[in-house]
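> Make a model of this:
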Amino acid sequence: MNNIKKLRTEFGINQTELGNKIGLSARAIGFYESSDRDIPTSKLQKIADYFNVSTDYVLGRSSTSQKDDEVIQIPLLGKIAAGYPTTMFADVIDYIDIPADMARGNKELFALKTKGKSMEPNFIEGDILIFEKTEDCENGQFCAVAVNGDDATFKKVTKTDAGIMLQPLNPAFETKFYTNEQIASLPVTIIGVLKESRRKY
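From the prediction side, this is the model:
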């Protein structure tokens, strides 16, 4: 089976959102995810380009997503809580390698290590999360979010007219809702959008 659904889940987007970004219908995305048939080359390349991975990785023929041998290093910062907000230290504790193509377009990337259980089963303690630095996101994306200045948490973000919801994936944890007034006063700020997660086995 190919890795399209896995990649889409890691990026926190649904079939419709992926289809809109690469010019395919949600129905086509769903078909490619569940079918073992060959994906047309032009469509396969669009999917690979969007996720910044090799076509072999999309097809499940390679265990590494890297397109080529060129790599760069990005900083691994302090831990981020996948549970209750916790202070995110800006100190660089390490550097990790990523494919150079991942940073194409002058993207500013950074990595954090998650702890806690609120984002299980998709993300577990110790996972390395790679983010693109941004102060905005689309509904349903997984983000690093600063709460009350120094606090940071990792959640699925849903925006409403009244405010913003930070949603865990583990039903044992509650969704946090912040009104527009709280967003401005605390403040609540998007730090980055998840681009990739890595797990050591």
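
> Please make it C-alpha for all contacts and neighbour counts, starting now.
Fine.

> in a helix, that's where Thr16 is, yeah?
Yes: Thr16 forms part of a helix when assessed by DSSP: H, G, I helix; E, B strand; the rest coil.

> so who does the residue nearest to it when sequence neighbours are not counted touch?
Spatial nearest neighbour of Thr16, chain neighbours left out: Ala26 (4.5 Å); criterion: C-alpha to C-alpha, 6 or more residues apart in numbering. By C-alpha atoms under 8 Å, 6 or more residues apart in numbering, Ala26 lies in contact with Gln15, Thr16, Glu17, Leu18, Gly19.

> Same list, those, but as JSON lines with distance to Lys113 and neighbour count please.
As requested, the contacts of Ala26 are exported to JSON lines (distance: C-alpha to C-alpha, whole Å; neighbours: other C-alpha atoms under 10 Å):
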{"residue": "Gln15", "distance to Lys113": "27", "neighbour count": "19"}
{"residue": "Thr16", "distance to Lys113": "29", "neighbour count": "15"}
{"residue": "Glu17", "distance to Lys113": "27", "neighbour count": "18"}
{"residue": "Leu18", "distance to Lys113": "26", "neighbour count": "20"}
{"residue": "Gly19", "distance to Lys113": "30", "neighbour count": "18"}
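
> one more to put side by side:
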Amino acid sequence: MTIADNIKKLRKQYDLSQKELAEIAHVTDKAVSSWEKGNSEPRMGAIQRMADHFGILKSSIIEENGMDNLINIHNHQPLPPGTVATKSASMKVPIYGYISAGIPFEMISTDNYKEVPAPIAKDYPNAFLLQIEGDSMNKLFPSGTYALIDPCLEVNNGEIAAVNVNGYEATLKRFFKLSNGIALEPESYNPEHSVQFFDCRKGECEDIRVLGKLVWHMAPFNIRY
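All right, here's what the predicted structure looks like:
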């Protein structure tokens, strides 16, 4: 079974039209038609979006007979023969705005929603999405990535968190609470980014608030692999 066969089988098992699958993969319905005819193959970004949406491994789409041996990515167990998740495999999560992966800046409310895999949304029912802008975390997340933030989880030293600075600005960094202050550490290929330190002895920690812990992320649909 080729990639073309896998995509066709996946679409039919979900009872989706080519247009509906195209919306999930962020491509045109003509592209899906071309995939199923074997005239072209999807880019890795489109494969990743389909796998994320349906809660399956990319190999289920790429490998020969992949659809015959479906593995659920959330518990790594085989799915029942002949079945995949239903259309409710995704759930809408609110997007609260943008967050800097560089210099902290004001979050902007967008009043929008984005679909994430249902098991993820159910595991973190109070979580919200922030879209990353900037390059200070680009070793891990390209600009445009959606970061799922859970405000109910404790953030331990060294974990990645969304942090509110100066009451209205926000940034995504590795968080460290030290004896004399708070450090926000980047993960960047850009040498201009360095650790930001806030000295509590000087009152610099008073306006810093942890918004939540990063629990999941999704790359932007237009990223090229």
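
> circling back to that earlier point, report the separation between the residue nearest to Thr16 of the first structure and Thr179 of the first structure.
32 Å (C-alpha to C-alpha, to the nearest Å).

> now the strands for the second structure?
90-100, 105-106, 112-117, 128-133, 146-150, 160-165, 169-177, 181-185, 196-199, 208-218 (DSSP state E).

> Dump the ones you listed into a markdown table; add mean neighbour count as well.
Formatted as a markdown table, those follow (neighbours: other C-alpha atoms under 10 Å):
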| stretch | mean neighbour count |
| --- | --- |
| strand 90-100 | 20 |
| strand 105-106 | 18 |
| strand 112-117 | 16 |
| strand 128-133 | 24 |
| strand 146-150 | 24 |
| strand 160-165 | 24 |
| strand 169-177 | 23 |
| strand 181-185 | 19 |
| strand 196-199 | 16 |
| strand 208-218 | 19 |
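
> For these, please prepare a markdown table with the additional fields distance to Ile62 of the second structure.
Below are the strands of the second structure laid out as a markdown table (distance: least, C-alpha to C-alpha, whole Å):
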| stretch | distance to Ile62 of the second structure |
| --- | --- |
| strand 90-100 | 21 |
| strand 105-106 | 40 |
| strand 112-117 | 20 |
| strand 128-133 | 29 |
| strand 146-150 | 25 |
| strand 160-165 | 32 |
| strand 169-177 | 33 |
| strand 181-185 | 37 |
| strand 196-199 | 42 |
| strand 208-218 | 20 |
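
> List just the one of the ones you listed that sits closest to Asp52 of the second structure.
Asp52 of the second structure lies closest, by C-alpha to C-alpha, to one member of the strands of the second structure: strand 112-117, at 6.4 Å.

> helices or strands next to the closest one in the packing?
Using 3 or more C-alpha pairs under 8 Å, 6 or more residues apart in numbering; DSSP states H and E as the contact test, the elements touching strand 112-117 of the second structure are helix 44-54, strand 90-100.

> correct me, but Lys133 of the first structure touches Ile191?
Yes: counting by C-alpha atoms under 8 Å, Ile191 is a contact partner of Lys133 of the first structure at 6.0 Å.

> what does Ser136 of the second structure align to in the first structure?
Superposed on the first structure with TM-score structural alignment, Ser136 of the second structure falls opposite Ser118.

> now swap in Asn157 of the second structure and tell me
So Asn157 of the second structure corresponds to Asn139, using TM-score structural alignment.

> ok, its match touching Thr158?
Yes: contact status for Asn139 of the first structure versus Thr158: in contact at 4.8 Å, counting by C-alpha under 8 Å.

> If anything else comes up later, I'll come back, but that's it for now.
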